[in-house]
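[1] with the sequence up front, the predicted model follows.
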Amino acid sequence: MTQNTTIEQVELGKGGPLVGVQGLGCMGMSEFYGETDEARARDTLEAALATGVTLFDTADSYGRGANEKFIAPFVAEHRDEITLATKFGIERTDDPQHRGIRNDRAYIRRAVEDSLRRLGTDVIDLYYMHRRDPAVPFAESVGTMAELVQEGKVRHLGLSEVTGPELREAYEVHPIAALQSEWSLFSRDVENTAVGAAAELGVAFVPYSPLGRGFLTGSFADASADLSAADFRRFQPRFTGDNAKANAALLAPVREIAQAHGATPAQIALAWVQQRAQVHGLTVVPIPGTRKTNRLAENTAATRITLTPAELALLEPIAGQVAGDRYPDMTWTSAGREG
């Protein structure tokens, strides 16, 4: 019997589009994870769509617009088949060290026009606020995003790295289709308030880095030895020195469960995210990033793995034992505002 290689579909938030139950994060095709073979990355985009992946995620900050430009030909060829997501809010300039957060009306207005131009489309299916500037009221930021929906430039709104109370506050201004934040076996701070609020409001959750930026694949133990000089993970607290060694040891139960299923550690980590969301009554669409078709096939196959209660219990303690924060500066995340 031929195995079904097409993933299932779910609704992305109340009244949102139907998308594959797993999406594709495109960031690494342009920046952060070392050198990219563009031809292989383009093949991966096509293979993802053929597998039933329809949510493709980018942002104006990835490569300072380069990622949006990179996927534009793919968008043009398959515009009616895909759900296109991009983001605004992280400001980058000619100074490579500069990172700012902008949520003001003028910035959003300029950002959406720039993204539409780079992507070569007249409408963005899902437009996220990439990071929150608490100094800008949601009435201004989400209110401006709502105007873009009314004008037909954006179809649905999303937020990234906000707390549960912030999500509720934003939702009062305009319905939010999706919340994107880091969620994995290594990172569960979103379960404090954000996950519950999303479930209550009918907002879909889109976990980024569901593989812990690759650590949960079990493929390396020390960033300083195993990653290229151009890879940003070399500077992430969980990936170096004693932290990396301690975190690598936490993968023992993941490997044990993977062996029992004839699967890989990455597949177990992705299956965990899917089933953890079910516990909360939440629609989830993880967006693991990859530039390789073999990794894509591995990731999407995880949607067909079901972990037993005993296996879930074995994985439960991992996050509480992880050494190091997920970023050097956690104030850029919702965890930095949980109090």
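    Arrived safely, thanks for sending. Residues are numbered from 1 along each chain as shown.
[2] please make it C-alpha for all contacts and neighbour counts, starting now.
    OK.
[3] helices along the stretch 201-339 of the chain, start to end?
    223-226, 241-249, 252-261, 265-279, 293-301, 309-315 (DSSP state H, counting those that start in this stretch).
[4] could you give the angle of the fifth one to helix 265-279?
    Right, the one you point to is helix 293-301. Using axes from the mean of the first three to the mean of the last three Cα atoms, to 10 degrees, the inter-axis angle of helix 293-301 relative to helix 265-279 is 30 degrees.
[5] buried residues in helix 293-301?
    293, 296, 299, 300, 301 (16 or more other Cα atoms under 10 Å).
[6] would TSV of the helices of the stretch 201-339 of the chain with distance to residue 147 be doable?
    TSV is the format used below for the helices of the stretch 201-339 of the chain (distance: least, Cα to Cα, whole Å):
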stretch	distance to residue 147
helix 223-226	44
helix 241-249	45
helix 252-261	45
helix 265-279	31
helix 293-301	35
helix 309-315	43
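[7] okay, one more to line up with it:
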Amino acid sequence: MANSVVGRIKLGSQGLQVSAQGLGCMGMSAFYGPPKPEPDMIALIHHAINSGVTLLDTSDVYGPHTNEILVGKALKDGFRNKVELATKFGIAFIDGKSEIRGDPAYVRAACEGSLKRLGVDYIDLYYLHRVDTRVPIEVTIGELKKLVEEGKVKYIGLSEASASTIRRAHAVHPITAVQLEWSLWSRDAEADIVPTCRELGIGIVAYSPLGRGFFSYGPKMVETLGEGDFRKVEIFQFVSICPVHMPRFQGENLEHNKRLYDRVNAIATKKGCTPSQLALAWVHHQGNDVCPIPGTTKVENFNQNIQALSIKLTPEEMVELESIASADSVKGDRYSAAITTYRESDTPPLSSWKPTTSI
């Protein structure tokens, strides 16, 4: 039976309804240390669904591929029709190297691959994970539009896309959701991307709303991270070919950012909740068009996360939180230069595209 704490919201203006909070599944299989035991993760996904959290977020790059397979197994035996299934494409591995691709042939092949791994006939929300800056966004969305017409995809989303790219994409086919990093220490999207989404009636899916665990455990978290976790100070080799690290978790940056955690923790103590619940509640209070998707691999953390929906913040508390989480209060970029974001997502004009272009 669904937990009454977890309500439902309209995501975007195209008809999709989802749980007010989703579940990020990435850490179950990739990037945050070794893959977790499959039976435990399937049980966690089932617990989430039975608790009313029905938006499940995965991607073909998580593993790669293994997270989609895991989620697919969890959806067997009657669970498929209880969820809104979101996955992503756009980061390919070719000859041992990663490559961002958005050409029509790849769009279609990626979708077919995800459908097979997930064991489903359609994907509820299909995101372009990263924008291929060699291909006009109109071309990529044009192929996604065909997949919608064929019934293989219900709704289209974008991840890490600039405001101008979102506008161009939306003109080809309505975009239902934009996925972006949004938390008390990642607020840059508020300037341009969030207002653009709201102007166009596009829902917002906030990933890493707990600062990749920072607001759950604070700086001591780094000391407990295992090998293969790309939040560690050491550089993490992304599928052995792409050096990636997260500057916010390193050295002087981490020491500086500890102050932000300490202040959030102090407010949470006064409020009678945990820092992670307070940080998550802050994201929920951004509007009923925002769905955060905190990830976890533990049932107890999941249960704690959904309780954030019950926390009410006063205008004064929101002002206090935002005053300590201003743009200049955090040190370090979200990613190293090896990972592209919305800042590198503008594409050539459609007039430049030649259908025979080989990528």
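    Nice, I can see it. Bear in mind the structure is a predicted one, so any value in this text is a computation, not a measurement.
[8] distance to residue 248 of structure 1 added to the buried residues of helix 293-301 of structure 1, as TSV?
    Formatted as TSV, the buried residues of helix 293-301 of structure 1 follow (distance: Cα to Cα, whole Å):
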residue	distance to residue 248 of structure 1
293	26
296	23
299	20
300	24
301	24
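[9] and the furthest pair within the residues you listed?
    Taking every pair in those and measuring Cα to Cα, the maximum separation is 12.3 Å, between 293 and 301.
[10] can you list the neighbours in contact with stretch 67-84 of structure 2?
    Stretch 67-84 of structure 2 is touched from outside by 18, 25-26, 28-30, 38, 42-43, 45-46, 49, 54-56, 58-60, 62, 87, 114, 117-120, 124-125, with contacts defined as Cα atoms under 8 Å, 6 or more residues apart in numbering.
[11] and that stretch, end to end?
    Chord length of stretch 67-84 of structure 2, first to last residue, is 16 Å (Cα to Cα, to the nearest Å).
[12] how far out from the middle of the chain is it?
    Here stretch 67-84 of structure 2 is found 18 Å from its chain centre; the criterion is Cα atoms, centre = their mean, to the nearest Å.
[13] same thing with stretch 163-174 of structure 2?
    Put simply, stretch 163-174 of structure 2 sits 19 Å off its chain's centre (Cα atoms, centre = their mean).
[14] kindly report the same for stretch 3-12 of structure 2.
    For stretch 3-12 of structure 2, the distance to the chain centre is 18 Å (Cα atoms, centre = their mean).
[15] any buried residues in it, and which?
    6, 8, 9, 10, 11, 12.
[16] next, count neighbours for the residue nearest to the second one when sequence neighbours are not counted.
    Of all residues not flanking residue 8 of structure 2 in the chain, residue 19 sits nearest, at 4.3 Å (Cα to Cα, 6 or more residues apart in numbering). Residue 19 of structure 2 is surrounded by 22 other residues when neighbours are defined as other Cα atoms under 10 Å.
[17] any idea how far residue 50 of structure 1 is from the counterpart of residue 138 of structure 2 in structure 1?
    For residue 138 of structure 2, the aligned position in structure 1 is residue 139, judged by TM-score structural alignment. Between residue 139 of structure 1 and residue 50 of structure 1 the computed distance is 40 Å (Cα to Cα).
[18] contact partners for the residue nearest the centre of structure 1?
    Centroid-nearest residue in structure 1: residue 208, 2.3 Å away (criterion: Cα atoms, centre = their mean). Each residue near residue 208 of structure 1 by Cα under 8 Å, 6+ apart is listed here: 25, 180, 181, 182, 183, 286, 287, 288.
[19] would you turn those into JSON lines with neighbour count and distance to residue 172 of structure 1?
    Shown next, in JSON lines, are the contacts of residue 208 of structure 1 (neighbours: other Cα atoms under 10 Å; distance: Cα to Cα, whole Å):
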{"residue": "25", "neighbour count": "21", "distance to residue 172 of structure 1": "28"}
{"residue": "180", "neighbour count": "22", "distance to residue 172 of structure 1": "18"}
{"residue": "181", "neighbour count": "27", "distance to residue 172 of structure 1": "20"}
{"residue": "182", "neighbour count": "24", "distance to residue 172 of structure 1": "24"}
{"residue": "183", "neighbour count": "23", "distance to residue 172 of structure 1": "25"}
{"residue": "286", "neighbour count": "28", "distance to residue 172 of structure 1": "25"}
{"residue": "287", "neighbour count": "25", "distance to residue 172 of structure 1": "27"}
{"residue": "288", "neighbour count": "26", "distance to residue 172 of structure 1": "30"}
